[in-house]
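K.L.:
Just a sequence and a predicted model for now, questions to come.
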Amino acid sequence: MKPVIDIAVEAEAWESFEDPATLAETVIVQTISQSGAKLAAEAEISIVFCDDAFIADLNRKWRGVDKPTNVLSFPSGGPIAVTPVLGDIVIAYETTEREAQEAGKPFRDHVAHLIAHGFLHLIGYDHLAAADAEAMEALERSVLARLGIDDPYQEPLASVEDGLAPVKGPLTSVKE
């Protein structure tokens, strides 16, 4: 089952992002497959690619948080098997780009992760409780692995050339 995906680009920065519709469809179809979600026959979602100002306004209005974030999801509510409109996913360019750079991962891979994450929220997943977060993250890892994308929760290893020890976890300087 492939839902209808409406794409809206609300920020110029996204104009150079190659084929967001195909990426969204690929990620969402894989997420449906991996999650086993049963959607309404005419299921529809919207994805808005915006800037930090746009998402900060939404974050302030709907969550009471006065700052930008990478992704917001707005589930429409109701059982997904009979609800045709699943909801909206909103992704901010600047925050997403900064996070990708800081983590040393390709921007497109990070966007794919945020699409999967946002879609899981639309179909009822959450990460407020530790067990729910673990289940959601495991599903995200599985979806992305099937798409050839590295584990988004794997911390990058430090580079010896940068004078840092190759360790997992907080990076520390090598002491000689």
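P.N.:
Received, thanks.
K.L.:
all contacts plus neighbour counts: C-alpha atoms, from now on.
P.N.:
Will do.
K.L.:
which residues touch the residue nearest the centre of the chain?
P.N.:
Centre of the chain computed as the mean C-alpha position; nearest residue by CA atoms, centre = their mean is L114, 0.8 Å away. By CA atoms under 8 Å, 6 or more residues apart in numbering, the contact list for L114 reads N70, V71, I91.
K.L.:
how much space between the first one and I55?
P.N.:
If I follow you right, that is N70. Relative to I55, N70 is positioned 8 Å away (CA to CA, to the nearest Å).
K.L.:
Use this one as the comparison:
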Amino acid sequence: MARVQVQVFDEFLVSVEAGWLTSVAETALCVEECEQEGLISVVIADDETVSGLNIDHRGLETTTDVLSFSNVHSGTYYGTDSRDAGVFDFVLPPGHQSGLGEVIISLPQAERQAEEVGHSLLNEVAALVAHGIFHLLGYDHEVESDAVVMQTKEIDARDAMRKNGLID
């Protein structure tokens, strides 16, 4: 299974624990039965960071909850200029595997969404981690039939997280 590396911006260390995030990500990967080796990076960031990445890499000037940057699957660029989201090559040191990619979550946006739907911040973050990981694994929700498959995976991941005591 892929290794999980977690980074939490300092201002959010009291809200989300790195060990918990690692367990959440590993649970989502186990649901998928992913055998791919390498690294998945999960970052808990602020609105400004995620918005900047959304503009730069997707061409969307809006705050979003989660972004996935896959090293395997290219994304869609929605901006008005003519570039493609999949044209960025990541240069790694010799001997390092690229892994699956990176999931970046805006914790303030996750807080707003959790309050809006009436569940805990941890439940919302767990759902976003799973959603981001399934994007890294090639799932998408642009077409209804694909969305159903991805949503089923997310439900299975949340059920496994509940069973493991990671969320309520």
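P.N.:
Ah, there it is. All values derive from a computational prediction rather than experimental measurement.
K.L.:
Over in the second structure, tell me which residue corresponds to the residue nearest to the centre of the first structure.
P.N.:
Per TM-score structural alignment, the equivalent position to L114 of the first structure in the second structure is L128.
K.L.:
host element of its match?
P.N.:
helix 121-136 (DSSP states H and E).
K.L.:
Please apply the same query to I89 of the first structure.
P.N.:
Going by DSSP H and E, I89 of the first structure is in strand 85-92.
K.L.:
Measure how that strand sits relative to helix 107-122, angle-wise.
P.N.:
With axes from the mean of the first three to the mean of the last three CA atoms, to 10 degrees applied, the angle from strand 85-92 of the first structure to helix 107-122 works out at 150 degrees.
K.L.:
so where is strand 85-92 of the first structure in the second structure?
P.N.:
The aligned range for strand 85-92 of the first structure in the second structure is 99-106, by TM-score structural alignment.
K.L.:
Look at N70 and I55 of the first structure and report which has more neighbours.
P.N.:
The neighbour comparison of N70 of the first structure against I55 (other CA atoms under 10 Å) goes to I55, with 25 against 22.
K.L.:
ok, and what's touching the host helix or strand of M161 of the second structure?
P.N.:
Taking DSSP H and E as the definition, one finds M161 of the second structure inside helix 144-163. With CA under 8 Å, 6+ apart as the test, helix 144-163 of the second structure has contacts from 24, 27-28, 31-32, 126-127, 130-131, 134, 139-141, 167-168.
K.L.:
can you pull the buried residues of that helix?
P.N.:
Across helix 144-163 of the second structure, burial judged by 16 or more other CA atoms under 10 Å covers M150, Q151, K153, E154, D156, A157, R158, D159, A160, M161.
K.L.:
With distance to Q5 of the second structure added, can I get those residues in CSV?
P.N.:
Output for these, formatted as CSV (distance: CA to CA, whole Å):
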residue, distance to Q5 of the second structure
M150, 23
Q151, 24
K153, 22
E154, 21
D156, 22
A157, 19
R158, 20
D159, 23
A160, 20
M161, 18
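K.L.:
and which of those is nearest V16 of the second structure?
P.N.:
M161 (15.6 Å; CA to CA).
K.L.:
Show me what the closest one lines up with in the first structure.
P.N.:
Using TM-score structural alignment, the equivalent of M161 of the second structure in the first structure is L147.
K.L.:
follow-up on the earlier one: quick one: list the elements packing against the strand holding I89 of the first structure.
P.N.:
In terms of contacts (3 or more CA pairs under 8 Å, 6 or more residues apart in numbering; DSSP states H and E), strand 85-92 of the first structure is packed against strand 44-50, helix 52-63, strand 71-75, helix 107-122.
K.L.:
Superposed on the second structure, what's the mean shift for it?
P.N.:
In the superposition against the second structure, strand 85-92 of the first structure averages 0.7 Å from its aligned positions (mean CA distance after the TM-score superposition for the first structure).
K.L.:
Point out the other elements, helices or strands, that the next helix or strand after that strand touches.
P.N.:
Reading on from strand 85-92 of the first structure to the C-terminus, the next helix or strand found by DSSP H and E is helix 93-103. Helix 93-103 of the first structure sits against helix 52-63, helix 107-122, with contacts defined as 3+ CA pairs under 8 Å, 6+ apart.
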